[in-house]
Each structure stands twice: as structure tokens, then as C-alpha cells.
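Engineer: Build me a model:
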Amino acid sequence: MARNNSGNNGRRPIPRAAAKYTIYPVNEPAELMEFLMKKMDGISRTRVKALLANRVVLVDNNIQTQYNFPLKPGMKVQVSREKNKHEFRHPMLKILYEDAYLIVVEKKEGLLSVATDHQKERTAQHILNEYVKRTHRNNRIFVVHRLDRETSGIMMYAKDEKTQHTLRDNWHDIVYDRRYVSIVMGDMEKDQGTVRSWLTDRKLYVSSSPVDDGGKLSITHYRTIKRANGYSLMELQLETGRKNQIRVHMQSLGHPVVGDARYGCETDPLGRLALHAFKLCFYHPLTGERMEFETPYPAPFKNLMLRK
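Structural biologist: Coordinates of the predicted model:
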């Protein structure tokens, strides 16, 4: 009698679960687009871009959306077979860009950027940590800079500690344009100008001094876009990035940010702080590529400035 060597006592073999990814080892340097077109024989450039946009291409377990991402020998490229597995949806957070090294998001007002002793879960940091762990349980995100809870707009996080240190240690060389839009109280006297002062964090608020009193030197450039209805629409460019910097500097000019009770505004017509980080431009910390992100001014800002 023939022996059954299946190791399953004569029963039918249990079928293995279908692999979640098609994996392509990288043996020589190449850009991601040309690599996929070569490995996935017959696939078009348009189809590759669609795969990247749909967030189903990973490099070493990290989602990659950059078509010209530089691959090196030893890396592995994975194409997910599970549609929408990596789709990200959250009412307070939108992903604008992601690769193996960093993630750029737009957050809504009311959401903390990072965890605190009192709030750990309702933060952008926690939400993104849970998201990146979907692809690998050891993945996490690393804080690079912050936006106030009440401020909306664009910010970025690193996806590994080395990238975090590179961005933090070389911030002023890497980030070459960072702008906000705000509505402030009253008619701004100047069309443009610069506020320069020394800021000190007093925990409950930040104080400003026109002379060096031991605080941190802070510089904000401003441009008046429009004056209407007792308000001024401002574009602000940061030369330094201190806590509450724009809010304190606008108060020092006698034009506090609309909705900012902490720094002297007594009205809140929008039900939120009228401050939005609309532009972030930087050199990619690995590739050196210029990365530019911009969002429209929030619609409530525009509506408040419509002449009545």
C-alpha cells in the first residue's frame, strides 16, 4: 500500500491564503517608474501613476507615491493585491503626499499636531501612527514641527528617526518657503512689513519683547492682501517658527487674529481661529527634489472678506 507523504493524514492539503503582495526584489539602481514598467511587462506609464496615486505600491513596507523614487539594490517593491487596503480617510486629516521617508498632511482646526500628557489619541500624530502600522506593525511617524491646535493647514512628519533628525537639524536649509493666510481685526496700516521680536513661552501665553530679554528671536514677514468690513486679509511668511509666533506678532501690531481670544481678539465671527498654513516648500531630505504644497484659502476666510 502506497504511503501518503502529504503530512496531512491522507486529507486534502489545506490551500494557502493568497499572497497580499506581488514582490519585486531590486537588483540594480533604478527609478520606481521605469522599474515597475520593466517588471510588470506591458504596463503603461499612466497605469503605474494610477497605482501610485491609489497608494498600493510599497517600497520596503512603506507606501510610495513618488514616480521617480530612487531604488537601490537590496530594496523590495511590493504591489498590493488588496484594493483600498491603504486608503486613508479621516474627517480631520488629509494626506497630500507620502513616500518611504516622509508624509505631508493637511489638518483641520481643532486637532492637536502631537500627543500631550492629557491628550494622546485625538491627535494627528496618533491618527497617522495607526495608519502607517497597517502596512507593518513596527512603522511609526516622527514629529518634525507643529501647528497650534486652533490652526489648520499643511504640515509634515518623518517616517523614520534619521529623516526626523535631518529635517530638524537642517530645517532652515531644507524648508525654503512656509506661508500662512490669516484674517486680523481692523485695517492694517501698511501694505507690507516685518515684525521682529523676542518671544518667551509663559505656558499659558507667549510674551513678546522688542529688545533681547532672553527670549527667542522671532521674525514674521507680512503682506496685506485686502481690507474689508473692518478686517484685513493677510499673507504671512515665517522666517522663524516659534510657538504662537504669528498670533503674538499680529497682537503686537494692534491687529489680533480673528477668533484669537488669548491674544486680544474680542470677536469670533468664524467660530474658529482665522489662521491657516496654506503653503509649505522644501527640499526632499533624501533626493534633494523640490517639494511644493499649497492649499486654497479656506472658504470662510473669503466669505468674511466679501464687501457688504
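Engineer: When you work out contacts or count neighbours from here on, use the C-alpha atoms and nothing else.
Structural biologist: OK.
Engineer: contacting residues around E106?
Structural biologist: 93-96, 152-155 (Cα atoms under 8 Å, 6 or more residues apart in numbering).
Engineer: Quick one: mark the members of the residues you listed that sit in helices.
Structural biologist: Using DSSP state H, no member of these sits in helices.
Engineer: Give the ChimeraX command for selecting the buried subset of the residues you listed.
Structural biologist: Listed next is the ChimeraX selection for buried residues among those, using 16 or more other Cα atoms under 10 Å:
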select :93,94,95,152,153,154,155
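Engineer: which one among the contacts of E106 gets closest to Y21?
Structural biologist: I95 (22.8 Å; Cα to Cα).
Engineer: In the lengthiest strand in the chain, which residues are buried?
Structural biologist: Ranked by residue count, the top strand of the chain under DSSP state E comes out as strand 216-228. For strand 216-228, the buried set under the neighbour-count rule, 16+ other Cα under 10 Å, comprises 216-224, 226-227.
Engineer: possible to save those residues as a markdown table with distance to N138?
Structural biologist: As requested, the buried residues of strand 216-228 are exported to a markdown table (distance: Cα to Cα, whole Å):
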| residue | distance to N138 |
| --- | --- |
| K216 | 37 |
| L217 | 39 |
| S218 | 38 |
| I219 | 39 |
| T220 | 39 |
| H221 | 41 |
| Y222 | 42 |
| R223 | 44 |
| T224 | 46 |
| K226 | 48 |
| R227 | 50 |
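Engineer: and stretch 227-244, how far apart are its ends?
Structural biologist: 23 Å (Cα to Cα, to the nearest Å).
Engineer: Tell me the one of the contacts of E106 nearest K120?
Structural biologist: When these are compared against K120 (criterion: Cα to Cα), the nearest one is L93, at 15.9 Å.
Engineer: Please generate a structure for the following sequence too, so the two can be compared:
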Amino acid sequence: MTPFTLTYTVKREELLREALRSWGISKRTLAAVKYGGGRICVNGQEQTVRHVLEVGDSVSVEFPNEERSAGLIAEEGDLRIIYEDAALLVVDKRAGQNTIPSREHPVGSLANEAAHHFIEKSIPGTIHVVTRLDRDTSGLVCIAKNRHIHHMLSEQQKAKVMERRYEAVAHGRLIDEQLTIIAPIGRKDTSIIEREVRDGGQYAETRVKRLGGNKDFSHLQLELKTGRTHQIRVHLAHIGHPLVGDDLYGGKRTTIARQALHCTELRFIHPVTFEEIQLTSPLRNDMQQLLQTKE
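Structural biologist: Have a look, this model is predicted:
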């Protein structure tokens, strides 16, 4: 497999080490390149990080091929690819599918199917999930093809540059057309799965916009400003409007067999080209039918 390689043009005189840092290459990634079989070349010649760069030099970083975890079984499946290039993969996850395998579900996950895709396409990396979704939440998931791209996108998440928008159907009519929910989330003492708004929890912020609905339900657009486990589900339940179908947090499953939540949009800066990427996904049929039934 051809290693993943990035090439940079030097803009000012500086040490190679400093230039690599300015290009977002972390110490951990640099160590993997130096000791894991990668190479750093300046104008085609391999150099150490103490090399002094000159304006106009061409620096290429060849990242070592990454091996798939022994616990990640490659499995052919219905992988809905929305966007793909040498650095990343964005797919549309179906409801009822884990993002990554678990002890209870070692196969059938999105990561299992992506691993099969990597093998088929001779992609020299492994699965680095950037944006994870709950099992019953459908929609867009971003996967980095190597640890460096994962690091770059994770930094965008921390800096709130990456934007994620969702659509949901919640019980009851939300009075406000727009609101921001800021409430700390932590694990419930009596459960290893369930979360709740609680003192001492992690800061969590969700922005909510009502798109429609009636006295029985609200069709909502939500934007995550943080990425806590079950954040949308917990926050909506906290304000008295649990997701339709989310029986863990007070929703009813009489009209849909899963929580009515779908990741409709991802927006971020491409970590290689630095272009803005905006990707969308329409609601799945069960949510569309729910809205048609209710409205």
C-alpha cells in the first residue's frame, strides 16, 4: 500500500521541527513517523527535525501505514458514502447500527464496514472515528483515515470549528422558537449507560431551533457546541421535551421504533486543503413518515 503523504511549501526560514509544529503535526504523530517507518524529506532528501529550512523548500511527510486492531473485524455491508478522499471518509449511518463494535455487538458496526472498505480500496490506514453517533441515531459520521487527520479534526472540535447539526422530533410543543440549553451532564449514579444533568457534570451546550410541529410534538433543529454522551437526548429530556421514541429518557415508542434523531449536517475545514466542507443528509424514511403523520 502506498503510504499517506503530505507535502508543504516552506514560507519562511525556520527549523524543520518548528515548521512541522506549525502545520499541526503533533509530538505523538511525529514520534510515529520517526520510529514507526515513516519519513520526512526536504527537497527529496530525508532530514532530521533539526534541519534548517529555506523559503521555497518542499517538505514531504510520509506517514507510516497503520495496522487495523485485531478486534476490528472487516465486514462487507451497506456503507453509504457521502464524501471520500485520501484523508477522510464521511458516511451516512443507519439507525440501529453501532458506530464502533462493542462486546455485545462485535460485528455489524459502521467501523466493521469501513474496515472492509479500507481493505477493498487498499487504504493504508485504520478507522479513526471523529464524530460518533448513538446506536439508534442515524446520519453523518466522519472517519479519519490516519492518526494525523484524526488529530487535526479533533482540534477543530475542541476549537468549535467543526459544526454538527441534527433534526429531531420531540414530545410536546416547544414554546420558544430558539433557545440555548447550557446544563452540565454526568453519568447517573444508578446506571453505567444513562446520563443526567447534574452538579459536577461536564459543561454541555446545545442550541435549539423549532422548525415546526403542533401541540403534541416539536420538529427541531439542534446544533451541538460540545459533544457529551447522549447530550441532545439528556438536554431535551431535561427541559421536558424528550425525543419521540427515546424510552431511556422518557420518550414513547408508539409511533417510531427508535429515538427520532438524525445528524443532517457536518461542516468543517478540510485538514489538508483547508477548504470549507459542508455535507448534508436527508431524514430517513421513518422520521419523514413520523412528521407526515403528526403534521
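Engineer: Got a TM-score for the pair?
Structural biologist: The TM-score (TM-score structural alignment, normalised by the length of the second structure) is 0.70; 228 aligned residues with a Cα RMSD of 2.9 Å.
Engineer: G186 of the first structure: which of the contacts of E106 of the first structure is nearest?
Structural biologist: Using Cα to Cα, the contacts of E106 of the first structure come closest to G186 of the first structure at S152, 22.2 Å.
Engineer: quick one, helices of the stretch 1-150 of the first structure?
Structural biologist: Using DSSP state H, counting those that start in this stretch, the helices of the stretch 1-150 of the first structure run over 32-39, 45-53, 124-132.
Engineer: Quick check: which of the ones you listed is buried the most?
Structural biologist: Most buried of those, by mean neighbour count (mean count of other Cα atoms under 10 Å): helix 124-132, with a mean of 19.
Engineer: In the second structure, what stretch matches that one?
Structural biologist: The aligned range for helix 124-132 of the first structure in the second structure is 110-118, by TM-score structural alignment.
Engineer: how close does that stretch sit to the first structure?
Structural biologist: Averaged over the aligned pairs, stretch 110-118 of the second structure sits 0.9 Å from the first structure after superposition, using mean Cα distance after the TM-score superposition for the first structure.
Engineer: what's the distance between that stretch and the middle of its chain?
Structural biologist: 15 Å (Cα atoms, centre = their mean, to the nearest Å).
Engineer: on that earlier part again, could I get the helices of the stretch 1-150 of the first structure as CSV with distance to I141 of the first structure?
Structural biologist: Below are those laid out as CSV (distance: least, Cα to Cα, whole Å):
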stretch, distance to I141 of the first structure
helix 32-39, 23
helix 45-53, 20
helix 124-132, 6
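Engineer: and L304 of the first structure, which of these is closest to it?
Structural biologist: helix 124-132 (28.0 Å).
Engineer: Any chance you could list what contacts that closest one?
Structural biologist: 62, 88, 93, 107, 111-115, 120-121, 139-143.
Engineer: what does stretch 163-176 of the first structure give?
Structural biologist: Under the criterion Cα under 8 Å, 6+ apart, residues 101-102, 142-145, 157-158, 280-285 lie in contact with stretch 163-176 of the first structure.
Engineer: so which two of these are the farthest from each other?
Structural biologist: F142 and C281 (19.0 Å).
Engineer: Neighbour count for these two, which is higher?
Structural biologist: Between F142 of the first structure and C281, counted using other Cα atoms under 10 Å, the more crowded position is F142 (21 against 16).
Engineer: So what does that one match up with in the second structure?
Structural biologist: Match for F142 of the first structure (TM-score structural alignment): H128.
Engineer: which one of the contacts of stretch 163-176 of the first structure sits closest to V26 of the first structure?
Structural biologist: Y101 (18.0 Å).
Engineer: What's the match for the closest one in the second structure?
Structural biologist: Y101 of the first structure maps onto A87 in the second structure, by TM-score structural alignment.
Engineer: Tell me roughly how far the longest strand of the first structure lies from the second structure on average.
Structural biologist: Counting by mean Cα distance after the TM-score superposition for the first structure, strand 216-228 of the first structure comes out at 0.8 Å.
Engineer: in the second structure, what residues pair with that strand?
Structural biologist: With TM-score structural alignment applied, strand 216-228 of the first structure matches the range 202-214 in the second structure.
Engineer: circling back to that earlier point, closest one to M185 of the first structure among the helices of the stretch 1-150 of the first structure?
Structural biologist: Nearest of the helices of the stretch 1-150 of the first structure (Cα to Cα): helix 124-132, 29.5 Å.
Engineer: what's the counterpart of I185 of the second structure in the first structure?
Structural biologist: Counting by TM-score structural alignment, the partner of I185 of the second structure is L199.
Engineer: Show me what whichever strand or helix holds its match is in contact with.
Structural biologist: According to DSSP states H and E, L199 of the first structure maps onto strand 192-201. If you take Cα under 8 Å, 6+ apart as the criterion, strand 192-201 of the first structure is touched by 206-224, 242-243, 245, 249.
Engineer: same check, this time on stretch 218-229 of the second structure
Structural biologist: 160, 163-174, 185, 195, 202-213, 232, 291.
Engineer: and if you look at stretch 236-245 of the second structure?
Structural biologist: Under Cα under 8 Å, 6+ apart, the answer for stretch 236-245 of the second structure is 168-174, 196-197, 233-234, 249-261.
Engineer: Counting neighbours, which of those end up buried?
Structural biologist: Using 16+ other Cα under 10 Å, the buried ones in these are 168-174, 196-197, 233-234, 249-252, 257-261.
Engineer: The strand holding L199 of the first structure against the second structure, how far on average?
Structural biologist: Compared with the second structure after fitting, strand 192-201 of the first structure deviates on average by 0.9 Å (mean Cα distance after the TM-score superposition for the first structure).
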